[in-house]
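# Here is my input, please return the structure:
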Amino acid sequence: MSSHTDEPEPSPHEGEHLPSQRDEHSAVPADDPFANPGLPPHEPRRQDIDEQAAKRSERSVSLLFALSTLATVGFIACYVAIPIDKIVYIWPFGHVSGLNFGLGLTLGLALFCIGAGAIHWARTLMSDEEIVEERHAIQAPPEVKAHVLAEFRKGAAESQIGRRRLLRNSMLGALSVVPLAGLVLLRDLGPLPHEKLRHTRWKKGTLIVNESTAQPLRPEDIVVGSLTQARPDGLDPHDENFANEIAKAAVMLVRLQPEDIKDQRSAEWGHEGILCFSKICTHIGCPATLYEQQTHHALCPCHQSTFDLSDGARVLFGPAGHPLPQLRITVNDDGYLEALGDFEEPPGPSFWERG
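Here you go, the predicted structure:
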């Protein structure tokens, strides 16, 4: 009786890789039944191999940038030449404002041509080869930073911005001119103030009238410790410019005991303890007419700027930048209070040209 050792029969597929035993360098991962096709081979564009085609693309892009420049000039011309009340018929929109239509059309064309020129430049002349890079940490090591700088320089060279001067110069021209459209629109903020902020309706001989009754004021109408709001005579509340004028000319009168007035110049500008100040806060223009009788302080309710009316209306507290301007007053032959001129300083908030 012979003995023998049982051995497993060889597999019919011995020598072949099973799916779980595939080589790690195999193109198909063990857990992915689909192979990664990768990027397709790069195919050069016509402009990459034909300099004449590249020149045509350069001229096309430059033409778009030139059209943008002309459209910006047209925008400015429309703004200057077309009356604001001009109505025109434009199919299919019907009757529209000629100015708005002209501005919208020219500005839209200017921006479109810049965008279209940039896209055409990128698609026909800049490098279009796709490159895949693995993500890296947010803080790149020095060698990666050096690589990025090298790639940036390479990209700048491949964009051909240094080589194709016509394209570069036309683009710079369009980008330089198109901001003029925005500058022109700033004109709609209104006319320049020039000297308007420095002058009010007050002048020598102007009567001071009560804000509530519109009647001229006499010294005896103002008692010690009181505050009276007033305006210049002749300023009609129904006039279309009333709001603009009263915003500069509104005043308040207080009467103090002469010995309570600390500023000698302020006392000389008043009459028998009656002082006249602009009531327009020098912060943002709110009426600073909350009066505290015992301290002679005027408070602005908007941001709590506080002025000492017994000391030339100097600022005691708050964001106001300078004292309330004082109006020099006297009494005329008829016994009414009147101004001896305009404010020495512009009333109201500070502005750029203020000294």
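# Every contact and neighbour count from this point should use C-alpha atoms.
Fine.
# Residue 207 touches residue 334, doesn't it?
No - contact between residue 207 and residue 334 fails when scored by Cα atoms under 8 Å: they sit 10.8 Å apart.
# OK, contacts around residue 330?
Taking Cα atoms under 8 Å, 6 or more residues apart in numbering, we find residue 330 in contact with 270-271, 337-340.
# Does it belong to a helix, a strand or coil?
What DSSP: H, G, I helix; E, B strand; the rest coil gives for residue 330 is strand.
# to compare against the first, here's another:
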Amino acid sequence: MTENNNNDNNGAGDEKPERVVGTPSASADERVVSEASAENESEHAGPYEPFETHIRPEEQQRRGEKMASAWFILATLAGIAFLAAYFVFPPNAADEPAIADPQISQYSNMLLGGTLTLAMFGIGAGMTVWARNVMPHYEVHSPYDELPSSDEEKGSFSEFFMKSADESGFTKRPLMRRTLIASMIPLGIAPVVLLRDLGPLPRDTLHHTPWENGRRMYVEGTHRALRAEDLENDPNGMISALPAIDDDRYPHGISLDDQAKSVILLIKVPDGDWKEGMNEPVSEGSDETHMNWTYNGIVAYSKICTHVGCPAALYERTTHRILCPCHQSTFDATDAAKVVFGPAHRGLPQLPISVDDEGYLISTGDFAEPPGPTFWEYQRGGGN
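A predicted model of the protein is given here:
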């Protein structure tokens, strides 16, 4: 036992002491000491003085300048192509009657997205080449001192900034500088051009829909004209309808915009279920009441919720409630579609209806007020 202990002690003297887990190794200690020494030596060099600088060879800088300029030129051409594609294939070209083609929108999206992506990629690639091949690479040492900077430090920063601008090549490399500026110009114009899609404001266009005196009604999604008895035989007591557009003023049919603002709900209400609100005028100063705008127990309301424009497409026949599924705004069909629950602040506009000589349901005019959300009124210039 004694011999073994002696051997163990001798062996332990030859080996390095065991390091406790979580403590730095000897090599790490040496590295920390050397780094601390370097920091102490660099303290006298100034707060923004580099202590290790790698200047790119002149040949590499010239090659990088040409490569970066090539990327900037590509970005410039792509930006110009983006502007050209916007006007040659405008995003709403498919809606123009003269060039109605379902593939135009696809081509427009591909061209606009592709050219804009290429323009931004070209600028990014050029800046990367610039940084890796033209600008010098160095590390700057700045010790943590008092937060307020002295005048000397502020001056040294200005000197450092101007020196960095000179080293970056922006002032000494006119080809790269000019191509970069040229590539930025189309991208700077692009947002201004895209603002064109945000206007013009609707103004009073939403005050008028395709509904007019004598306009028949089609079941939404079909070309089947409606009769009054269709509501009596319908188990739900509600049918969604659109104006029947088949005249010369609409050679290409009803547009999506017209559909969005003119879609209606036709509801059959039994006698005796109407409320006092139906005897009120449909608009201020009007002699017509809501009841005058019904026909044989059938009433027509705008299907567009006055909250944010979702379709108020649900109807509960037993309570005569119209429900918008988006935010649960609820309207009473027997009381001029007034709001009874939810965030909406305005009832659904009513459409005056009747029947023609052949027994088909028709409108006898337009809505008394613009359909759609209340905030549309502010875009139309009608908000207070």
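# rewinding a little: pick out whichever of residue 207 and residue 334 of the first structure has more residues nearby.
Between residue 207 of the first structure and residue 334, residue 207 has the larger neighbour count (other Cα atoms under 10 Å), namely 25 against 7.
# and the residue lying closest to that one once chain neighbours are set aside, how many residues sit next to it?
Nearest in space to residue 207 of the first structure, with sequence neighbours left out and distances taken as Cα to Cα, 6 or more residues apart in numbering, is residue 338 at 4.2 Å. Per other Cα under 10 Å, the neighbour tally for residue 338 of the first structure reads 25.
# one step back: between the contacts of residue 330 of the first structure, identify the one with the most neighbours.
Taking other Cα under 10 Å as the neighbour criterion, residue 338 ranks highest of the contacts of residue 330 of the first structure with 25 neighbours.
# Just tell me what residue 279 of the first structure corresponds to in the second structure.
Alignment note (TM-score structural alignment): residue 279 of the first structure maps to residue 303 of the second structure.
# residues touching its match, list them.
240, 263-265, 311-313, 348.
# Now, those that are in strands?
240, 264-265 (DSSP state E).
# In CSV, list the residues you listed along with distance to residue 143 of the second structure and neighbour count.
Formatted as CSV, those follow (distance: Cα to Cα, whole Å; neighbours: other Cα atoms under 10 Å):
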residue, distance to residue 143 of the second structure, neighbour count
240, 73, 19
264, 72, 30
265, 73, 25
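# As TSV, the residues you listed with distance to residue 282 of the second structure would be great.
Below are these laid out as TSV (distance: Cα to Cα, whole Å):
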residue	distance to residue 282 of the second structure
240	22
264	17
265	17
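# between the residues you listed, which is closest to residue 173 of the second structure?
residue 264 (65.9 Å; Cα to Cα).
# Show me the helices in the stretch 201-350 of the second structure, by range?
228-233, 256-262 (DSSP state H, counting those that start in this stretch).
# Residue 61 of the second structure is nearest to which of these?
helix 256-262 (56.8 Å).
# which residues sit against the closest one?
Under the contact criterion Cα under 8 Å, 6+ apart, helix 256-262 of the second structure has outside partners 206, 209-211, 242-243, 302, 304, 371-372.
# Could you rerun that using 7 Å?
209-210, 242, 371-372 (Cα atoms under 7 Å, 6 or more residues apart in numbering).
# what does stretch 153-168 of the second structure give?
48, 134-136, 172.
# Next, the buried residues of that stretch.
Buried residues in stretch 153-168 of the second structure, counting neighbours by 16 or more other Cα atoms under 10 Å, are found at 156, 160, 167-168.
# Just give me the closest of these to residue 121 of the second structure.
When those are ranked by distance to residue 121 of the second structure (Cα to Cα), residue 168 comes first, at 20.8 Å.
# how close does the closest one get to residue 64 of the second structure?
From residue 168 of the second structure across to residue 64 of the second structure, the span is 12 Å (Cα to Cα, to the nearest Å).
# got any residues that touch both of the two?
With Cα under 7 Å, 6+ apart as the test, residue 168 of the second structure and residue 64 both reach residue 134.
# can you give me the strands in the second structure?
Using DSSP E, the strands of the second structure run over residues 50-54, 137-140, 215-219, 238-243, 264-268, 298-302, 314-316, 321-323, 330-332, 338-341, 350-351, 353-355, 361-363.
# between these, which one is nearest to residue 74 of the second structure?
Nearest to residue 74 of the second structure among these is strand 137-140; the distance by Cα to Cα comes to 26.8 Å.
# Which part of the first structure matches that closest one?
Counting by TM-score structural alignment, strand 137-140 of the second structure corresponds to residues 128-131.
# Just tell me what residue 250 of the first structure corresponds to in the second structure.
Mapped onto the second structure by TM-score structural alignment, residue 250 of the first structure lines up with residue 264.
# Pretty sure that match sits against residue 300.
Yes - using Cα atoms under 7 Å, residue 264 of the second structure makes contact with residue 300 at a distance of 6.3 Å.
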